[in-house]
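A.B. asks: would you be able to build a 3D model of this:
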Amino acid sequence: MPKPARMRAAALTATAVLLSCLLAGCSDDDSGDEDLTAQELNWKDCPAPSQAQGGGGSPSPLPDDGTWSCATMKAPRDWDEPEGDTIGIDLIRVRSTGDEDRRIGSLIFNFGGPGASGVTTLPSFGDRYEKLRTRYDLVSFDPRGVGRSRPVLCEDDQQLDAYFQQDTTPDDAAERTELLDSTKDFNDACEENSDGMLPHVRTTDAARDMDLMRQVLGDDKLHYFGISYGTELGGVYAHLFPKNVGRAVFDAVVDPTLDSEQSSLAQVKGFQLALDNFAEDCVSRTGDCPIGDTAQDVKDRMAKLLKDLDSKPIEGIFPRELTQSAATNGIAQAMYSQELWQALTQGLEQAYDGNGRVLMLLSDSLNGRSENGEYSNIAAANISINCADDKPRYTPGYVERKVPEFRAASPLFGDAFAWSLLSCTDWPVAGAAEHPDVSAPGSAPILVVGNTGDPATPYEGARRMVQALGDGVGVELTYKGQGHGAYTSQNKCVQDAVNGYLLDGKVPAAGTVCG
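C.D. replies: The predicted model follows:
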């Protein structure tokens, strides 16, 4: 769950893909005087991703003639006025490899954020879902406000460089005022540049888009794979349309019972746990750990680095220097995947010698910045969706009183997470609720996969999601592993359980544990 907004759980896209409406190919709003469920999608070759989607080249084919196709679905701009103007929702699909008589339907993916472009992320990870393609067309989409789906836009690339370099852990009144002013400037830019979309990017809106998508794709039921925030979106869908849920899997599970502050504090503890595991892993390997003699020494040296950077940044990626905030974001990015721990070790070694390039690359990846200096709209979308969803608004005085509690939970990450609670303070749109409603009586079983080492969606959230879905709906599976998410870890036990349910309808025993 990407709270706080400056440290989002959208790293699947950021790791794989490592703001302008013109580049995004936005279409003008159309009149909604038609039956949108009867629309026919015009599938064609996918263009190269827009800047808002993260840039890069067109998606590479998968084996077995796995050619990616893209289309745009019309959806109501305002679901409270479904016959009014429409917006375009961008979709991507690769067809099933199996026999048509064994095809189940479409399997729709959402990779989280909120703010991750499914149109760019699914092809990046497509080979990891190849088994599922034997009976499904694999489909993903840019949710409204994201990528090519009427993207919300805030600051430009130069402004975002400054935004992500600024001091997000103020030590005095002047630094606090600077942070508050910067946050207000960002939020004002979102309102000015997003063409009136800010009230229409709530998770409930995206869930209604998915039910329209189900019908347009010709499926009686929604078969769904949600990751990170995608589990919250899936839970909200199940609440709104319980009878339409087919086979669904939630991986890297958001805790739907927490408000913004509680969620941020839980994340702080999750990132600290991942940091502890990283430090222990380094010193337990054969040979010397190059960044510390003991696990505590590793963490102490990291804390000293951040303290030094607060007053004296070091060389980063010219012309930018590595600031304390950028280094903290870089470390956070590496916590999302054990595959990035080696890069973090290398980055810390270099930073101790005055070179911050690798840590800055990690930070850029988290923030959606490409090597050519262009940003995707993931930061804008993330904040816009979170602030439209979340009702709480916090004052600077309240946050300042909470800093010690967050710092106690994580000396390294606590301050940044606490101050990021101000992200929605001056937001122009009221938040919808304290937390999402995911109760789904009457839904088909939903497989809920929790990872004990997950930093961004801590393990406890999986059990609470199961409880919130209601009796007979959520089925919990535990993965004892590291990183954000379980299925793409390629753990055989997890993949067998997920594949068995999605492909053959076999619901694993509740409480199954995979090591």
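A.B. asks: use CA for all of it now, contacts and neighbours both
C.D. replies: Fine.
A.B. asks: does Cys46 really touch Thr67, like I thought?
C.D. replies: No - contact between Cys46 and Thr67 fails when scored by CA atoms under 8 Å: they sit 9.3 Å apart.
A.B. asks: more crowded one of those two?
C.D. replies: Cys46 (18 against 15; other CA atoms under 10 Å).
A.B. asks: to compare with the earlier structure, here is another sequence to fold:
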Amino acid sequence: MTFPRRRLRWAAAASSLLLLTGCSGGPSSGPEADAGSTASVPTPPAGLEKYYSQTLDWTSCSTSFECAEVEVPLDYQHPDRDSIKLSVVKLDARGTSKGTLLVNPGGPGASGVDLVMNAGTQMFSADLRKGYDLLGFDPRGVSRSAPVTCQTDAERDEARTEDPDPTTDAGLAELKELSEQFADACAAKTGKELGFIDTVSSAKDLDILRAVNGDARLNYLGFSYGTKLGATYAQLYPKNIGHMVLDGAMDPSLDNEEVTLGQAAAFEKAITAYLEDCLRRQNCPFDGDVDQARDQLHQLFASIEQYPLTAQDGREVGITDFVSGFLVAFYENAYWPTLTDALNAAISGDPTQMLALADMSAGREEDGSYTGNADSAFIAINCLDYPVDTSLAGQRQDAKELEQASPTIGKYLAYGGFACQDWKFKPTGTPAPVSAPGAAPIVIIGTTGDPATPYAWSQALNKQLESSVLLTFHGEGHTAYGRSNECIGNAVDEYFLDSTVPEDGLQC
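C.D. replies: This is a model prediction of the structure:
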């Protein structure tokens, strides 16, 4: 069993709703990025030669894709000991390839293999796919790559119905017990690999992926958490970068509590934007002004807390699933009409549509099976990446600040620190700014209405990375490339294909 009221986890979702609109300008000529075609091949780090020189055994895994496994050391401090295998998938370029473009959808815990196989031809432009072999990979601990394993599908279903209230003594005790049970299960089912799925190790894996695919320099497009992975790589291997785009940036200098607080405030901003839009439409379930509509939304949440609803398939929908379904719609504002329909149905007593949104977030299929392991991997990776304050006093202070930052959903993001209290492996990461001195130009994209990676984080990363430029998409939703407009799309494509660095400060 896992713990309820966990810090809500969202992976960047690939959407086929690619509505292109205008923007304030296009990309302009800037410093040339190093395409890496004539660059000397970096020397493999000592002790890692066999990993860098391995030959991949590509096999057809569908009509258009080839799959392989890449061997990497489990522990980079002792590369001569155990190894693990990373699952990768490749979509060959439709023209003359400039090299391999590695992509990561975020999480942590989202599958790059699934991203490329399920949405590669929709999310990435035809021009980009013509010029690069597109490579998706499951980072260590994720999906097919030495995955974190904690629960059966039935146990995941059961965990989603657990809703103890940590503001009460009984609820707090239950929350701690569930957290401990979850940590024990992850350790027992996953084994020692659980201690080596940190972001630094994954960034070192990236360099092996670069080398075994025959590229002298890394070409990389990372979304959401994928920007943290990319920034970590840039700090470790600044001279090994060819082209790098970080879309929906995280700020690597923030600690766990600051990340959650920033997301709470950004989601509240997005909720305000949704309510303003909703109130202009005839089928909005709320009325009055925005503040009154927000109060009505709070009343609905309070009702679900007190009286869970039953969906048409017989499953109980409590507040954790209800809020999960509610929030996933803010990753793509094209889902706002769907959210309005789901809220109207729930107010009438039927939570089926909201549960469908929650299932989409959790990766649950109609037959009750789950794809991937995003929830478990998210917790496991973050418990290694961040020293978390697991004290009761610290958790209560965080809860107070979260409710102030987001009166609507702040309390549902609280007490997530207990997830790491009984974790079997100590954190190895330390939040710190990155600079990547000497790196080729790096493109950062921030979306002004992004609820999951607030725009201020992209601004912060732009200030940290010495060679970076910042593109701004004025809009709602999470990340920009593949779901925003031609201004962003053209800027990114021309950067990768022609090495034209977008103008720093470009507004789209």
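A.B. asks: who's sitting farthest from the centroid in structure 2?
C.D. replies: Gly288 (35.1 Å; CA atoms, centre = their mean).
A.B. asks: residues in contact with that residue?
C.D. replies: By CA atoms under 8 Å, 6 or more residues apart in numbering, the residues touching Gly288 of structure 2 are Leu279.
A.B. asks: secondary structure class of it, three-state.
C.D. replies: The local conformation at Gly288 of structure 2, judged by DSSP: H, G, I helix; E, B strand; the rest coil, is coil.
A.B. asks: show me where the stretch 1-150 of structure 2 has helices.
C.D. replies: 49-52, 112-123, 126-131 (DSSP state H, counting those that start in this stretch).
A.B. asks: out of these, flag the one nearest Pro387 of structure 2.
C.D. replies: Proximity to Pro387 of structure 2 (CA to CA) singles out helix 112-123 among these, at 26.5 Å.
A.B. asks: could you verify that Val513 of structure 1 is part of a helix?
C.D. replies: No - Val513 of structure 1: not assigned to a helix; according to three-state DSSP it is strand.
A.B. asks: quick one: map it onto structure 2.
C.D. replies: Structural correspondence for Val513 of structure 1 with respect to structure 2 (TM-score structural alignment): Gln507.
A.B. asks: I'd say its match and Phe473 touch.
C.D. replies: Yes - the pair Gln507 of structure 2 / Phe473 is scored as a contact, 6.3 Å apart, by CA under 8 Å.
A.B. asks: more neighbours, the two?
C.D. replies: Phe473 (25 against 18).
A.B. asks: that one should be in a strand, yeah?
C.D. replies: Yes - the assignment for Phe473 of structure 2 (three-state DSSP) places it in a strand.
A.B. asks: what about stretch 106-115 of structure 2, start to end distance?
C.D. replies: Distance between the boundary residues of stretch 106-115 of structure 2 (CA to CA, to the nearest Å) amounts to 10 Å.
A.B. asks: again with stretch 285-297 of structure 1
C.D. replies: OK, stretch 285-297 of structure 1 end separation, CA to CA: 15 Å.
A.B. asks: show me what Tyr479 of structure 1 lines up with in structure 2.
C.D. replies: Tyr479 of structure 1 maps onto Phe473 in structure 2, by TM-score structural alignment.
A.B. asks: Tyr229 of structure 1: neighbour count?
C.D. replies: Counted with other CA under 10 Å, the neighbours of Tyr229 of structure 1 add up to 30.
A.B. asks: and Ala307 of structure 2, what's its match in structure 1?
C.D. replies: Wrong residue type there; residue 307 of structure 2 is Tyr, not Ala. Counting by TM-score structural alignment, the partner of Tyr307 of structure 2 is Lys312.
A.B. asks: Ala13 of structure 2 versus whatever residue of structure 2 lines up with Gly118 of structure 1, what's the distance?
C.D. replies: Counting by TM-score structural alignment, Gly118 of structure 1 lines up with Gly112 in structure 2. Going from Gly112 of structure 2 to Ala13 of structure 2 by CA to CA gives 11 Å.
A.B. asks: out of those two, which sits in the busier spot?
C.D. replies: Gly112 (27 against 20).
A.B. asks: wait, the more buried one touches Pro105, no?
C.D. replies: Yes - the criterion here is CA under 8 Å, and Gly112 of structure 2 meets it with Pro105 at 5.9 Å.
A.B. asks: ok, back up a step: check the spacing between the match of Val513 of structure 1 and Thr472 of structure 2 real quick.
C.D. replies: Counting by CA to CA - Gln507 of structure 2 and Thr472 of structure 2 are separated by 5 Å.
A.B. asks: please apply the same query to Tyr370 of structure 2.
C.D. replies: Using CA to CA, Tyr370 of structure 2 is found at 35 Å from Thr472 of structure 2.
A.B. asks: quick one on the thing from earlier: okay, now the match of Tyr307 of structure 2: neighbour count?
C.D. replies: 13.
A.B. asks: over to the one 10 residues further on?
C.D. replies: In terms of burial, Leu322 of structure 1 registers 28 neighbours under the definition other CA under 10 Å.
A.B. asks: now check it against structure 2: what is it aligned to?
C.D. replies: Per TM-score structural alignment, Leu322 of structure 1 is aligned with Val317.
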